[in-house]
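Peer 1: Attaching a predicted model along with its sequence, questions to come.
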Amino acid sequence: MSSELRKAIIPVAGLGTRLLPISKAIPKEMVPVVDRPLIQHVVEEALAAGLNEIILVTRGGKSAVEDHFDSHYELETELEKKGKTAILETLRAIAPPELKVTSVRQDRALGLGHAIHCAAYLVQPDEPFAVILPDVLVKPQVNSKGVDLKAMVEAYNGSQAAQIMVEEVPLERVNQYGIVDCQGAELAAGESAPIASLVEKPSPEEAPSRLSVIGRYILPGSIMPLLAETQPGAGNEIQLTDAIAELITQGQAVAAWRMQGRTFDCGYVQGWLQANQTLGQEAGLLG
């Protein structure tokens, strides 16, 4: 039996080029989505799924991301003195007592697989961990409180199979994503099915399905040695999907878990604006 699933690796070392010029001096993970930065949304998602040990894979110029989860004694004291209890509690909720945040450095931009491997020394060989890509927000449907990541954690706990969250995309857009091959299995929202292979950005004619990977994974600690041996692939980068493909080749069970909620790709200006507009309206902050 593997160790309990508590850790989530969040890569935050990217340059944020798709959000320029917004991200020139501000880490992209710190751009606001409604009333709090993107990274806070993602950490709240992890906590709601029972993942309280956060590992940030970072680089120089990203200290604001780490600082966001530090206590600010002077500010809290001033708010308390002025009786601003509501905002004080909001600040303290950013980093609740159960949250543990650790940072590791990615010294070179060699791809997602390399970023994950930078945290290898913090993960035991028999210890599962989640990977959360902070560009993509995963939110429940309107009038739902379901947390997809929590449901996927439960699917992992029930099966011990690695899990990759997926959503269905239009056929003409499959060439923008990693696509999973579940050998024709019909996958309803909230269900999982074994993955036979992954295909990176296939043409519509070659796509084995329309189920795209959306940046949420639950993986075994045994993938870390595979990442160490993975050669640069697409874009001359070390790809996480290549190591997952090797897991499958070695007989490790890997499943696609189809999400029930919605995604907002905040790595693009259009997606970031859409997230602010939609979620701001739902929060009653916009007309």
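Peer 2: Looks like it arrived, so ask away.
Peer 1: CA atoms for contacts and neighbours, from now on please.
Peer 2: OK.
Peer 1: quick one: Tyr73 and Ile39, what's the gap?
Peer 2: Using CA to CA, to the nearest Å, one gets 21 Å for the distance from Tyr73 to Ile39.
Peer 1: try Ile94
Peer 2: The value you get for Ile94 to Ile39, if CA to CA is used, is 11 Å.
Peer 1: Let me know the secondary structure of Ile54.
Peer 2: Here Ile54 is recorded as strand under DSSP: H, G, I helix; E, B strand; the rest coil.
Peer 1: Next up, the contacts around it.
Peer 2: Contacts for Ile54 (CA atoms under 8 Å, 6 or more residues apart in numbering) come out as Lys7, Ala8, Ile9, Ile10, Val43, Leu99, Lys100, Val101, Thr102.
Peer 1: Neighbour count and distance to Val269 added to the residues you listed, as a markdown table?
Peer 2: Written out in a markdown table, the entries for these read as follows (neighbours: other CA atoms under 10 Å; distance: CA to CA, whole Å):
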| residue | neighbour count | distance to Val269 |
| --- | --- | --- |
| Lys7 | 23 | 30 |
| Ala8 | 25 | 26 |
| Ile9 | 27 | 24 |
| Ile10 | 25 | 21 |
| Val43 | 24 | 21 |
| Leu99 | 16 | 30 |
| Lys100 | 14 | 31 |
| Val101 | 17 | 28 |
| Thr102 | 13 | 29 |
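Peer 1: Which of those fall within helices?
Peer 2: Those of the contacts of Ile54 mapping onto helices are Val43, per DSSP state H.
Peer 1: out of the contacts of Ile54, who's nearest His117?
Peer 2: Of all these, the one with the least separation from His117 (CA to CA) is Ile9, at 9.9 Å.
Peer 1: close enough to count as contact, that closest one and Pro128?
Peer 2: No: the pair Ile9 and Pro128 does not pass the contact test of CA atoms under 8 Å, sitting 10.9 Å apart.
Peer 1: for this protein, what spans make up the helices?
Peer 2: Using DSSP H, the helices of the chain run over residues 38-48, 63-67, 73-81, 85-92, 112-117, 148-159, 223-229, 240-249, 269-282.
Peer 1: Ser3: which of the ones you listed is closest?
Peer 2: Taking CA to CA as the measure, those were each checked against Ser3, and helix 148-159 came out nearest at 10.5 Å.
Peer 1: Presented hereafter is structure B, for comparison with structure A:
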Amino acid sequence: MRNKVTKAIFPVAGLGTRFLPATKSVPKEIMTLVDRPLVQYAIDEARAAGIREFIFVTSRGKGALEDYFDHAPQLEQELRKAEKTELLEILKSTNMDSGEIAYIRQHKALGLGHAVWCARRLVGNEPFAVMLPDDVIAAEKPCLQQMVEAYEETGGNMVAAMEVPADMAEKYGILDVQEDNGNLVEVKGMVEKPKKGTAPSNLAVIGRYILTPQILKNLNKMKSGAGGEIQLTDAIAQEIGGNDGVYGLRFGGQRFDCGSKAGFLQATVAFGLARDDLKDDLRRYIHEIVALDKAAE
């Protein structure tokens, strides 16, 4: 029987410079998408997949992120007094119990692989997930839950994958596919940010991973890769052809790159339109501005 995946690493040490000046004082991960911080979407997805231990790799200036998951007794008391039961339940759902969450500092920005390696002592000798909160995925069944279910069949290492336009491949880690079984592919190679025209496929890795403890041993070698950073992709690629193997899962759902302003705005519209309490007003507004644009032409 395979070990269950119950631990997840959330690398959140980045400075969020693309969102300055907002990120001068607010960590990007707690910027709100409609009315929930980006990181809350990732936490909810992880919980749905059976994750019970949450490991955040942070850096200086992320105190507000840590505070977000703490209890807020005064606010809870005011909501209770005002009998705002629904809001109280929403607030309680964001709390993390003592021992459920841990914070590790990444003192130098040496890449995603290094950020994951920083959490090695808390992971131990167990399979673990890695989730990048910048990638927000709208799906009927949460993406990580889809991956956990596939992992229970395959074992090994698994990455979430989606098809991207050929001219965008250079922005991603790209899979070289050994065998394509529809949603699940067996991987024979991985290339981080290939030069234009050299990508082995258009199947890109996005910010969800299930990994074996061997990946952490590979990261111990600390070899820099693309961009002079320690790449997680390189550590995973070392397992191709080994006992564990590497698989890609074409997940069901829509991914939004909330690390970019355009992606964040697109996600805001999509998630707003999915809300019963917002969709009518939002749809009406969108129709109005589209009509104005057409009239201006």
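Peer 2: Yep, that arrived. Everything numeric in this text was worked out from a predicted model, so none of it was measured.
Peer 1: which one of the helices of structure 1 is the most hemmed in?
Peer 2: Across the helices of structure 1, averaging neighbours per residue (mean count of other CA atoms under 10 Å) puts helix 112-117 on top, at a mean of 23.
Peer 1: helices and strands around that one, which ones?
Peer 2: In this structure, helix 112-117 of structure 1 makes packing contacts with strand 7-11, helix 223-229, helix 240-249, judged by 3 or more CA pairs under 8 Å, 6 or more residues apart in numbering; DSSP states H and E.
Peer 1: mean per-residue distance, it to structure 2?
Peer 2: Comparing helix 112-117 of structure 1 with its match in structure 2 after superposition yields a mean distance of 0.5 Å (mean CA distance after the TM-score superposition for structure 1).
Peer 1: Which neighbouring residues are in contact with Val31 of structure 1, exactly?
Peer 2: Applying CA under 8 Å, 6+ apart, one finds that Val31 of structure 1 lies in contact with Ser23, Pro37, Leu38.
Peer 1: cool, and Arg59 of structure 1?
Peer 2: Counting by CA under 8 Å, 6+ apart, the residues that Arg59 of structure 1 touches are Val12, Ala13, Arg105, Gln106, Asp107.
Peer 1: cool, and Asp281 of structure 2?
Peer 2: Going by CA under 8 Å, 6+ apart, the list of residues near Asp281 of structure 2 is empty.
Peer 1: picking that back up, which of the contacts of Val31 of structure 1 are retained in structure 2?
Peer 2: For those, the contacts that are reproduced in structure 2, applying both residues aligned by TM-score structural alignment, their matches' CA atoms under 8 Å, are Pro37, Leu38.
Peer 1: May I see the contacts of Val31 of structure 1 organised as JSON lines, with distance to Cys266 of structure 1 added?
Peer 2: As requested, the contacts of Val31 of structure 1 are exported to JSON lines (distance: CA to CA, whole Å):
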{"residue": "Ser23", "distance to Cys266 of structure 1": "12"}
{"residue": "Pro37", "distance to Cys266 of structure 1": "11"}
{"residue": "Leu38", "distance to Cys266 of structure 1": "8"}
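Peer 1: Tell me the spatial nearest neighbour of the residue positioned nearest the centre of structure 2, not counting adjacent residues.
Peer 2: Residue closest to the mean C-alpha point of structure 2, counted by CA atoms, centre = their mean, is Leu132 at 2.6 Å. Using CA to CA, 6 or more residues apart in numbering and skipping residues adjacent in sequence, the residue nearest Leu132 of structure 2 is Gly207, 4.8 Å away.
Peer 1: swap in Trp272 of structure 1?
Peer 2: Of all residues apart from its sequence neighbours, Cys266 sits closest to Trp272 of structure 1 (CA to CA, 6+ apart), at 4.1 Å.
Peer 1: In structure 2, what sits opposite the one you found in the alignment?
Peer 2: The pairwise alignment with structure 2 assigns Cys266 of structure 1 to Cys258, based on TM-score structural alignment.
Peer 1: Can you get me a residue count around the aligned partner of Glu186 of structure 2 in structure 1?
Peer 2: When the two structures are superposed using TM-score structural alignment, Glu186 of structure 2 falls opposite Pro194 in structure 1. A count of neighbours around Pro194 of structure 1, defined by other CA atoms under 10 Å, yields 19.
Peer 1: what sits against the closest residue to Pro194 of structure 1 other than its chain neighbours?
Peer 2: Nearest non-adjacent residue to Pro194 of structure 1, counting by CA to CA, 6+ apart: Ala255, 4.2 Å away. Residues touching Ala255 of structure 1, when contacts are defined by CA under 8 Å, 6+ apart, comprise Ala161, Ala162, Gln163, Ile164, Ser192, Ala193, Pro194, Ile195.
Peer 1: Residue in structure 2 paired with the second one?
Peer 2: So the one you mean is Ala162 of structure 1. Under the alignment defined by TM-score structural alignment, Ala162 of structure 1 is paired with Asn157 of structure 2.
Peer 1: hang on, isn't its match packed against Asp244?
Peer 2: Yes: the pair formed by Asn157 of structure 2 and Asp244 meets the contact definition of CA under 8 Å, at 6.7 Å.
Peer 1: Comparing the two, which shows the higher neighbour count?
Peer 2: Asn157 (25 against 16).
Peer 1: who's in contact with the more buried one?
Peer 2: Tyr151, Tyr209, Ile210, Leu211, Thr212, Ile236, Asp244, Gly245, Val246, Tyr247.
Peer 1: What's the fourth one aligned with over in structure 1?
Peer 2: When you say that, I think you mean Leu211 of structure 2. In structure 1, the residue matched to Leu211 of structure 2 (TM-score structural alignment) is Leu219.
Peer 1: The last one too?
Peer 2: Aligned against structure 1 by TM-score structural alignment, Tyr247 of structure 2 finds its counterpart in Ala255.
Peer 1: Check the gap between that match and Leu91 of structure 1 for me.
Peer 2: Look at Ala255 of structure 1 and Leu91 of structure 1: by CA to CA, they are 38 Å apart.
Peer 1: Repeat that for Leu187 of structure 1.
Peer 2: Between Leu187 of structure 1 and Leu91 of structure 1 the distance, using CA to CA, works out to 40 Å.
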